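Student: need coordinates for the below:
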Amino acid sequence: MAAEPLRVAQVVGKMNRGGVEAMVMNYYRAMDRRKVQFDFFVDEDSSFPQRAELEQMGARMFLLPPYKQMHRWLPALTGHLRQNRYRVVHCHLNTMNVFPLFAAWCARVPVRICHNHSTAHRGEGKKTVMKYLLRPFDALFATDCYACSKEAGQWMFGRRRMEKNAVTVVPNAICCERFCYSDTKRTECRGALGIAPDRFVLGHVGRLAYTKNHAFLLQVFECLLDRRPDALLLLVGEGELRSEIEHKVTEMGLADHVIFAGAHADVAPFYCAMDVICVPSLYEGFLLAALEAQACQLPGVYSTAASQEAMVSPLAVRMSLSESPASWAEALLRQAEAYSVRSGEAGNLAVRQAGFEIGDCARRLCEEYLRKAEAAQ
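Tutor: Below is the predicted model of the structure:
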């Protein structure tokens, strides 16, 4: 009989449609599941849209109390880790990782991975203070440190660890083929959204949350409308700030020019429907949307909070948020004009050559899991 696959405990907290969830799902879909299987530890108040797909792929799921109820969450997680005798636990809660890593240490899990996907911004008040308070303790119970980018690694673990190569950068890789540009997808997606073929579409893909800086995005779009009165703003994603953003759109008189498309399991057709993308984030660990857009040969402008590592082609440029919304609008129009002709493979090639093809990255992570688990026996 074939050996059972190694079960890796993935502690993800909330399982909705955020960037961390997308990254873990991308790796799981591409993983050789005959060798490595994932078990997901998920807060029970998650929307959990991936559940059916996970069950089909053979994942086991453990629902925990919300991690804000730490007095219940911690013993529940510790119990599951101890009972299932995991050899590897992979934690994705950023600065909150100290808690699941402590649980894994208590459960005597030999390989304990602390993975950081983000940084911080002073505008989030108490949340930012908590991040800085917890950050010094995050590697305390970890055997391995991972980050989605060099910037995220340095922010969490410090320059010295990065210089000593004590932090592994695990890129937010994608399936390039899935995001290949298609005229058919563009026509179908625009038709479903009621967008005429000749309308100019500025897009944004991401959570409707503080970090994505939608207030600034709306100012940029307002300036862009002065130059392109036919423009539409297409927002793909959901989040806690949706009602606030909708109110702002109405207040600015933009309601007839903004489409809230909601969250979708497959965002690839939306990139095809756009003419240019704008993501003026206040902070990021990496920026998955930048890779996806470039694979679709969609030009874009991103804030300098987005990792330079994600800018793999001239399609993507970064701008400081200190620049005016009018300057951003001008840059977006220049990008759209420079790359108005799109083809299927050009963007894909740049992303592949930069090392962000998920098949290759998942193979390396699979081998790393197996090597660490074997060494820990």
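Student: rest of the way, CA atoms for contacts and neighbours
Tutor: Noted.
Student: what about the helices in the stretch 251-377 of the chain?
Tutor: Secondary structure of the stretch 251-377 of the chain, counting by DSSP state H, counting those that start in this stretch: helices at 268-273, 288-295, 325-338, 346-353, 358-375.
Student: that should have said the stretch 51-200 of the chain, apologies.
Tutor: Ranges of helices within the stretch 51-200 of the chain are 51-57, 70-84, 98-106, 126-134, 150-157, 159-163, 183-193, based on DSSP H, counting those that start in this stretch.
Student: what angle sits between the longest one and helix 98-106?
Tutor: I take that to be helix 70-84. Following axes from the mean of the first three to the mean of the last three C-alpha atoms, to 10 degrees, one obtains 40 degrees for the angle between helix 70-84 and helix 98-106.
Student: buried stuff in helix 70-84?
Tutor: For helix 70-84, burial by neighbour count (16 or more other C-alpha atoms under 10 Å) applies to 73-74, 76-78, 80-82.
Student: and the residues you listed, which is closest to D198?
Tutor: W73 (51.8 Å; C-alpha to C-alpha).
Student: the closest one contacts F62, doesn't it?
Tutor: No: the pair formed by W73 and F62 falls short of the contact definition of C-alpha atoms under 8 Å, at 11.5 Å.
Student: what's near enough to touch the residue nearest to S307 when sequence neighbours are not counted?
Tutor: Excluding its sequence neighbours, the residue lying closest to S307 (C-alpha to C-alpha, 6 or more residues apart in numbering) is F286, at 5.0 Å. Residues in contact with F286 (C-alpha atoms under 8 Å, 6 or more residues apart in numbering) are 117-118, 148-149, 152, 172, 306-307, 309-310.
Student: report the buried members of those residues.
Tutor: With burial judged by 16+ other C-alpha under 10 Å, the buried subset of those is 117-118, 148-149, 152, 172, 306-307, 310.
Student: out of these, which sit inside strands?
Tutor: Judged by DSSP state E, strands contain none of those.
Student: can I get the residues you listed in a markdown table including distance to Y132?
Tutor: Formatted as a markdown table, the entries for the buried ones among the contacts of F286 read as follows, by distance: C-alpha to C-alpha, whole Å:
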| residue | distance to Y132 |
| --- | --- |
| H117 | 15 |
| S118 | 12 |
| C148 | 19 |
| S149 | 19 |
| A152 | 14 |
| N172 | 24 |
| A306 | 20 |
| S307 | 20 |
| A310 | 25 |
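Student: could you also give me the structure for this second sequence? I'd like to compare it with the first:
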Amino acid sequence: MIKILFVYNGIPRMGGIEAVMGNIYRTIDRKAFNIDFLFFGHEEEDDSELTKSVSGDSHVFYVPPLREGIWANHAAVEEILRRYQYDIIHTHMDASGAPVLRIAKKCGLAIRIAHSHSTDIVSLKAPKTLKGRIHKLYIEWQRSRITKYATHYVGCSLKAGEWLFGEQVCWQDDFIIFRNAIDAERYAFNPSVRADFRKRYGLEGKKVIGHVGHFSYVKNHPYLIDVFARIHKKDHDIELILIGSGEDMPKIEEQVRELGLSDHVRFLGDQTNVYEWLQCFDLFVMPSRFEGLSVVLVEAQAAGLPCLTSSSVTKESDISGLVEFMDISLDPDVWAQKILQMFKDSRPRVSPLDEIRRKGFDSKTNIKVLEQFYRKCLDDKKGA
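Tutor: The predicted model follows:
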């Protein structure tokens, strides 16, 4: 049995990284691999679906978050690593994983994997405050150290790998691209679910724009609301549904109220059945400031949804021909006109499951890539 520790800088919520960790855990060969989880935070804060799914010989550990003291955090991480003697540590923390990997190296853990889930970090784009500028410097410093402590590397896309590790690493055998894969069959278009949801939530006869994402700077909700305000002036039968939660949610709710859109924008909070809500949508819009390779964008395509996303999102995200890209520097009117045209050009929905599987985005087949990589890492160690 190969013992692996996943480390995440926070408590799991409804987000892309959490979805990736959960998909790996659910689909990996549990007879050959055992995965434990280490989260930065407190157990009483954790009500996540990921943690609820952990069973068997797997464990979930919590250590004090960094805001409560770096030394307390590092000491707790070191104690767990020394006690449980893992074969592999796999950080899902982008640049902030460098200190954890340093501790793992200190503890003699030979296989140390850093995973890049993004193509940027918020503070690198928006250091508007002193705190933001300090955090930017911290992240840049950790990014420069990641290759000093990691032995192997994973990126959700080539662009994500190059951002965190540099181009040279991404041409080595120690690096792989591990797609943000999903259970494609679960997200396949289902007309019965669509009809049920639209009837249940009063959406019959409506055109529905959907968005799923954490309410934070990166997801660019203010721009999305500005776009929708312009759409609403042209067509009152279009509704916007927002799934997710986060620190910026109150500001977005206030923006919606000020624009007089409260009857046409729905805030659903976190939902465990996103795969069903995607059936209800007619169009998926995601004007993110940056992304690695968005899990929810893959999910939306599996549901057969036409998608409009920002040109900051990696082009590798378009795995079906259903995704169109636009620059978020454009006036919101341009996005609004494009969305209205996409509604006019809509076609019968078909889920591109074969294409998703062929390109390695189905978790049941994609997991083999990671299993082989883990075994290769250990074989490299034995041969060293």
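Student: make JSON lines from the helices of the stretch 251-377 of the first structure and add mean neighbour count to it.
Tutor: Below are the helices of the stretch 251-377 of the first structure laid out as JSON lines (neighbours: other C-alpha atoms under 10 Å):
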{"stretch": "helix 268-273", "mean neighbour count": "25"}
{"stretch": "helix 288-295", "mean neighbour count": "27"}
{"stretch": "helix 325-338", "mean neighbour count": "19"}
{"stretch": "helix 346-353", "mean neighbour count": "20"}
{"stretch": "helix 358-375", "mean neighbour count": "16"}
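Student: not counting residues beside it along the chain, what's closest to L340 of the second structure?
Tutor: When the adjacent residues along the chain are set aside, L340 of the second structure lies closest to I231, with 7.2 Å between them (C-alpha to C-alpha, 6+ apart).
Student: tell me the secondary structure at the one you found.
Tutor: Following DSSP: H, G, I helix; E, B strand; the rest coil, we place I231 of the second structure in the helix state.
Student: OK, contacts around it?
Tutor: I231 of the second structure makes contact with 238, 336-337, 339-340 under the criterion C-alpha under 8 Å, 6+ apart.
Student: from the residues you listed, which two are the most distant?
Tutor: Across these, the longest distance by C-alpha to C-alpha is 13.3 Å; it joins I238 and Q337.
Student: before we move on, the earlier item: any chance of the contacts of F286 of the first structure in JSON lines with distance to A104 of the first structure as columns?
Tutor: As requested, the contacts of F286 of the first structure are exported to JSON lines (distance: C-alpha to C-alpha, whole Å):
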{"residue": "H117", "distance to A104 of the first structure": "20"}
{"residue": "S118", "distance to A104 of the first structure": "22"}
{"residue": "C148", "distance to A104 of the first structure": "22"}
{"residue": "S149", "distance to A104 of the first structure": "25"}
{"residue": "A152", "distance to A104 of the first structure": "23"}
{"residue": "N172", "distance to A104 of the first structure": "25"}
{"residue": "A306", "distance to A104 of the first structure": "32"}
{"residue": "S307", "distance to A104 of the first structure": "31"}
{"residue": "E309", "distance to A104 of the first structure": "32"}
{"residue": "A310", "distance to A104 of the first structure": "32"}
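Student: closest to R363 of the first structure among those?
Tutor: The shortest approach to R363 of the first structure among the contacts of F286 of the first structure belongs to N172, at 13.7 Å (C-alpha to C-alpha).
Student: need the counterpart of that closest one in the second structure.
Tutor: N172 of the first structure maps onto N180 in the second structure, with residues paired by TM-score structural alignment.
Student: please apply the same query to A22 of the first structure.
Tutor: Under the alignment by TM-score structural alignment, A22 of the first structure pairs with A19 in the second structure.
Student: one more: G262 of the first structure?
Tutor: Counting by TM-score structural alignment, G262 of the first structure corresponds to G269 in the second structure.
Student: likewise F41 of the first structure?
Tutor: Using TM-score structural alignment, the equivalent of F41 of the first structure in the second structure is L38.
Student: who's in contact with its match?
Tutor: Contacts of L38 of the second structure (C-alpha under 8 Å, 6+ apart): 5-8, 60-63.
Student: for F157 of the first structure, same thing?
Tutor: F157 of the first structure makes contacts with 135, 139, 145, 167, as judged by C-alpha under 8 Å, 6+ apart.
Student: closest to S320 of the first structure out of those?
Tutor: Distance to S320 of the first structure, by C-alpha to C-alpha, is smallest for R135 among these, at 26.2 Å.
Student: map the closest one onto the second structure.
Tutor: For R135 of the first structure, the residue aligned by TM-score structural alignment is R143.
Student: what number of residues lie near the residue lying closest to that match once chain neighbours are set aside?
Tutor: In space, not counting the residues next to it along the chain, R143 of the second structure is nearest to A95; the distance is 4.7 Å by C-alpha to C-alpha, 6+ apart. Look at A95 of the second structure: counted by other C-alpha atoms under 10 Å, it has 28 neighbours.
Student: from memory A95 of the second structure sits against Y138, does it?
Tutor: No: applying C-alpha under 8 Å as the test, A95 of the second structure and Y138 come out as separate, 9.4 Å apart.
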